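S.K.: Coordinates only, no sequence provided:
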């Protein structure tokens, strides 16, 4: 193995050849219930690098598995060989002028492609539930579909062109005629082999009929045999065989999709039927109507989400056996939408219903209805016992068989003891998912699962000729059953396809084609209890939905990967094993480089905030001396703040002597270019007008500006007074703190001590809540909103400025473009629209980069581990428009990091209001 590692180091930068135990474990984990730890992980950015890795793998006889997002549920993206992680070099996205086609790389997230297509009213056809995290490579390689996609709009049927790197290192790009012509000459043998297989199938009319029938419903079991009957040109066949091949035939480096319309006019309705049978009868009728999605939810699904916030109240009282259909219809305009609603309601009138159905077009109400569907999977994951995993499988049957199939599934669940199982899915396609929990910790439990899978697959195939995998891909879990579903003749064809493309079985072996009848029972992932410090961590299903939100993902670890590492450390602790080097590495990768921003919780299906685990772990790591110093700082916060201001002044003196760049190097990045100068606290002068309590947060009090007049507190006071308010500053403000800076270091008791003191001061200043209370840093606002729990209302400067200041201020818009950063706290509080509207009231051109989420400064992380801040902002530079006159946000430390990393001056959004309202006042007097 060392020879392979040495060879990889000669071909790739050292930092992209990963051999440490922690990251091999963490990076090698996908969303499935399988665990294989790669020998080495490599990060690639170009086709040439992929080719080099494959060549080295062949010369060292090691298997290769490609990984995009790793959200796959069936073990397609795990290996004990070489794991190839697709880097950002493969995140290409080129849209045709009319939006009718888009050429994308395999490492761009599906939702990001749709975001870029949205202004043209288009989207890609595949719409998996994981689209906010899943990348194009996985979407294409698994032929993923989704709620509205059906079979007509999946990757196979919307493929315009594909670029693939084959096991021999050659490239076929069907978008380039010259490449295709050269490939026909260089790979005549491969193409002849494909053509021979296609001719063999077409000569067997019974097999052709069977293949066509199998693909009338969703089907991702095995290879895409429909390519051999749908196309005659072997190049077209090859291109479509790659879709759904799960990385076993070649590497997909680019995909060109025909896009589909994304209609703005939508309506949704949740319809209740007294029985599963009646609901499924309605599905048959609805398939003839203008519907875009019909989601089925059985009674167990409805019961599982009934007590969640925002759910329809009737979910708690429905009779046993009631089944729901969640229906959505879309149209290019309002009149067409009403016509479609009318047709659907007329169809529903043919069936017995629990209550009269009603469509809504109100976005918030539609979101609430869809949250019923989206909450089903997390509902099982949230209540499972520690040590168990969540299994989600998906099958498809002909729509007329849907009711009987669901009833058989319910019978099998009861027979095998899966009493918590839920059934939901894409009823319009006869595609249902079922979710249950499984403990793989004992032989008896593994045997129970094996018996269930054997009977399940037999019933589905023999009784319904079902697709055992409708849209999740074959993977390791269903590979032993491919022959059962397709039969020996078709399975033999699949074997020959694999051999044609990959004769050495180098690419992702064991996936799709697997001779081991018990392969689905091997390499099962352990899920040790790890919630001693933070209980919700045991709910993690390792799906990876959190990763696009995380500022450290790709630098060290993502939230999922932190939990994987933490679980392993917990297992070792429980077994009295030493943490070893993995434990040492976790201190930096797991704890030091976590921004603890909490954005992971906004994407997590079960609401886990990995930052809470990290804060608790940091607290556990604190030495006695560190905790004593923290207590001293909390008890003497005014002196601590004064010391920080003195240190900042000293930093500016040093920078004046050696320069910002040299000082930054000397301090290992802690000193930042453009660091603010400390300034005195602003003073309020107006006594008449509406009273408002203003608490200047400690970061704003420490980090000032070029002049006292530009200091944050002075600017807030000036804008408040300009709008007719009389600001009240709490007494002894310099000794007050919300506790956020202590919380982020794991000092929970000290943090609560400071929060309680601030609560008392705010109560007094506001006359027990009589006057509004505003805070000028979103992170501090969010902490106090949570700490006060309704006892006292505090408002963030963003929400107060939008709701109360905008109506009172005259504003002159800037002509030059501005940048706006929605920091993680403002994002979590839902202030994105209010911040955008504030900025748009002040500037003609507002840029709010969608790909930049948390800036990674994380309170003091930007000083301690500046590489986290730089990594989190790596995509911001391309978004800065020409002539940009500055940037704005609502957290002082975020603004320090943004200024240092972009070269633009970032300040609070209140500075923008100040400038534009002052200019408006000046122009009014001219």
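M.R.: Looks like it came in fine. Note that this is a predicted model, so its numbers are computed, not measured. Numbers count the residues shown, from 1 in each chain.
S.K.: From now on I want contacts and neighbour counts done on CA atoms only, so please keep to that.
M.R.: OK.
S.K.: The helix or strand encompassing residue 228: how far from the chain's middle?
M.R.: Residue 228 is part of helix 227-230, with elements assigned from DSSP states H and E. Centroid separation for helix 227-230 versus its chain: 35 Å, with Cα atoms, centre = their mean, to the nearest Å.
S.K.: Correct me if wrong: residue 118 contacts residue 263.
M.R.: No: contact criterion Cα atoms under 8 Å: residue 118 and residue 263 do not qualify, at 9.8 Å.
S.K.: so how far is residue 91 from residue 401?
M.R.: Distance of residue 401 to residue 91, given as Cα to Cα, to the nearest Å: 41 Å.
S.K.: next, the one to line up against it:
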């Protein structure tokens, strides 16, 4: 970087500090690399990253950049694939303050801020039977700002329900910091007065297009297809009012024309009834003929997959047996029909099958509403992208492109693409897509490590663009946005007149060229092969990561330090620098990574559930911790071998805490604790009033084998080590320990209780596993498995574990044979499956908070836990945006800032009159109580209170 540039960015940082907290301005190299990475295969490292809270900060940042002639790029979720969300200058990201929404007109409209995740918008609309039109595959991660700015579509929305067609109004911020609310007449009037030249220039462009019949015809043809190549030129044909033109040009502009502060959508109906079918034809040609027929019938989605695509998932669990027998020539259609009532749905499905009966069908699974079958069918489609990603060679990246052909060209387009893959040796490439729109995705793997590989990719792109845009008159980008990857080919698709129009649009809105330069409009013919992202081998646990960012919404540390994607980015860079011999840089990264990557990772594994290729970044972190903590292995081994003594020592400590609190009071203890923590640079754990007292309840079996009771309702009760040690915090209304409450509830339901022998020596191994002491954890787990096997009489009686993390750990660690024969159950499922039928439940007539732990989510028992809570209380609130509390075993004590960050959205979601919360992890409940201001206890307390 030139010295003048360095000075510019230093001056910018100083300017920004006048308005933005230092904690939200990032200039440290490792953070810039991590935060600057998106899902594309391009690598640009920003000089400054800012995380902004509100519109005033956006305006201030834009004006500060303009004053110094510094460019900037907006980033929402960073799931875009074409390089439109990376920057080597200033990257503007959004904090969680941008999640606002408002339901209008009984759900027929919804106003959304750009930080709202797409799936959350649909969740808000669900009670009204509505949804937003766009339905991108990344909807569980991508945000509204990105959906609108890229005109993202998806399987069902086509061209009729995308953002362009369903936008009602917008609030915008332009390059000069001016705001416009297109729904507010006063705002519109002010804008027209302050920006007359912009308004007049747009009027001139509309007139220019109107008078150019060839250009008008081209634009109309292009937008009969899905098309996101370049700017939305259809705005100049479809609208004459400059404000309407502005609003629709912003859709798909990829942050190059301004910032979308807020968007109001006209929503679409979410049909209650759905059915799916899978139909396999002998060849692509037949499948495409059927698509043309289906386009006239009541189907909402038709996904086409070529033979290679079906072959790629044939060996995956749950696939129909016939898939393995299919040859590479087949064409497969996955069809969905939707209706508001069951009779209509059945009629629609019958009409579709009747039309298909005119063609030769090779294999089929006819229309079904069975949830498990439907899920398995869509698992085929969803599994295609990861199927390629999972088998790629280390060092390669996965490239997914999307094009659109006129439907009448679809079969020829597929065949031409297949020939192109063979020509350029992309033999692993697969084709699938949204057939009703002629929109095809293709996935292949690519290395950029050698010049010959880069040339191969470039030559392929040259051939591809000629094939799609020239031969078949299709769209080079159908829904993924132009970005950098297709920028050199925009003129090829649109011609000189169309491209010149786009250049004028860019100049009108951004005369200084400071908004996301190089995206859509890029003068370099080599832009698609410049600034390529390295993908070095780092560790088998993470080498398959494609850096898509799907993991980020569920990560408890994402606002504190790093997300799983960002951890992998930094770790890869560490390994790359090691391999290149740059020891100073590698050490600097390692020093940063210790806290950012390792210490603040909860290692819950929720990221694996969202990852397309199933990567658990927590496994890498635990592996790295095992190296760090080896010096403490003797201590860990002693605690494992003397577990009963360890628990007694913990119990003594809790008793001391209880006495101290009673003697000195919470306020004085808290003040003293803060002082000690500050003096020790947080080396000494902070005390809080929610730290519990000691558990003095003595567990006893109520079943004696020697006396041979005949009661067939028996349960082995394994109280976790935390619930055996911990009582309640001082101000909890119910001061009974969890072990006492559980015993009470089991007795109430008429169950005899079996307590395993030597229970105080037993542990699932979770505390040791989380620190990376894998052998010790395995030892404790094996000991527990043996004890429970004996106590349950070889699986005759179910095993209740009173905390969810212990149940999850045990199910994963025990032998397959044991798990199959011995029922290990966490609290909610045990109550539902074993106790409810023996209890009379009178629900609480008040709201309660429910925290569903990460272990419950990992076991896919979140619905069951919610179901139980709803049986016990009139109103159950599951707070948004909290997938994991971040307590993570003992992180709540050792790294309290992780717990604080993870639970930051909690307190504001507790309604007036709500005084209690429930969960199923004793340690998690400490942090939940601390950060909510209300008492959290096990859900078993709730069940015991409302049942008789």
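M.R.: Received the coordinates, thanks. Since we're looking at a predicted model, the values are computed, not measured.
S.K.: what TM-score do we get after superposing?
M.R.: The TM-score (TM-score structural alignment, normalised by the length of the first structure) is 0.97; 914 aligned residues with a Cα RMSD of 1.4 Å.
S.K.: What is the subsequent helix or strand relative to the helix holding residue 228 of the first structure?
M.R.: Criterion used, DSSP H and E; the element after helix 227-230 of the first structure is helix 234-242.
S.K.: and that next one, which stretch of the second structure?
M.R.: Mapped onto the second structure using TM-score structural alignment, helix 234-242 of the first structure covers residues 242-250.
S.K.: how much does that stretch stray from the first structure?
M.R.: Here the mean offset of stretch 242-250 of the second structure against the first structure after fitting is 0.6 Å, by mean Cα distance after the TM-score superposition for the first structure.
S.K.: Residue 91 of the first structure corresponds to which position in the second structure?
M.R.: Under TM-score structural alignment, residue 91 of the first structure pairs with residue 99 in the second structure.
S.K.: Looks like that match contacts residue 118 (just checking).
M.R.: No: using Cα under 8 Å, residue 99 of the second structure makes no contact with residue 118, being 10.8 Å away.
S.K.: Of the two, which one has the most company?
M.R.: Shown here are residue 99 of the second structure and residue 118; by other Cα atoms under 10 Å, residue 118 has more neighbours (25 against 17).
S.K.: what's the more buried one in contact with, if anything?
M.R.: 139-144, 147 (Cα atoms under 8 Å, 6 or more residues apart in numbering).
S.K.: and if we set it to 10 Å?
M.R.: 112, 131-132, 134-136, 138-147 (Cα atoms under 10 Å, 6 or more residues apart in numbering).
S.K.: Relative to residue 123 of the first structure, how far out is the aligned partner of it in the first structure?
M.R.: Under the alignment (TM-score structural alignment), residue 118 of the second structure pairs with residue 110 of the first structure. Per Cα to Cα, residue 110 of the first structure is found 9 Å from residue 123 of the first structure.
S.K.: what does residue 239 of the first structure give?
M.R.: Taking Cα to Cα, one finds residue 239 of the first structure at 22 Å from residue 123 of the first structure.
S.K.: Compare those two (neighbour count), which wins?
M.R.: residue 123 (27 against 22).
S.K.: you'd agree that one is up against residue 154?
M.R.: No: contact criterion Cα atoms under 10 Å: residue 123 of the first structure and residue 154 do not qualify, at 11.9 Å.
S.K.: who touches both of those two?
M.R.: In contact with both residue 123 of the first structure and residue 154: residue 257, using Cα under 10 Å, 6+ apart.
S.K.: Roughly how far does residue 138 of the second structure sit from residue 9 of the second structure?
M.R.: Taking Cα to Cα, one finds residue 138 of the second structure at 34 Å from residue 9 of the second structure.
S.K.: just checking, what residue in the second structure corresponds to residue 546 of the first structure?
M.R.: Using TM-score structural alignment, residue 546 of the first structure sits opposite residue 551 in the second structure.
S.K.: Residue 290 of the second structure reaches residue 334, doesn't it?
M.R.: No: counting by Cα under 10 Å, residue 290 of the second structure stays clear of residue 334, with 11.8 Å between them.
S.K.: Compare those two and say which one has the larger neighbour count.
M.R.: residue 334 (22 against 18).
S.K.: Looks to me like the more buried one is in a helix.
M.R.: No: counting by DSSP: H, G, I helix; E, B strand; the rest coil, residue 334 of the second structure is not part of a helix but strand.
S.K.: And it, what's its match in the first structure?
M.R.: By TM-score structural alignment, residue 334 of the second structure lines up with residue 326.
S.K.: swap in residue 888 of the second structure?
M.R.: In the first structure, residue 888 of the second structure lands on residue 858 (TM-score structural alignment).
S.K.: what sits against the residue lying closest to its match once chain neighbours are set aside?
M.R.: Setting aside the residues directly before and after it, residue 858 of the first structure is nearest to residue 595 in space (Cα to Cα, 6 or more residues apart in numbering), at 4.4 Å. Neighbouring residues of residue 595 of the first structure by Cα under 10 Å, 6+ apart: 550-552, 611, 614-615, 744, 824, 854-862, 865, 868-869, 872.
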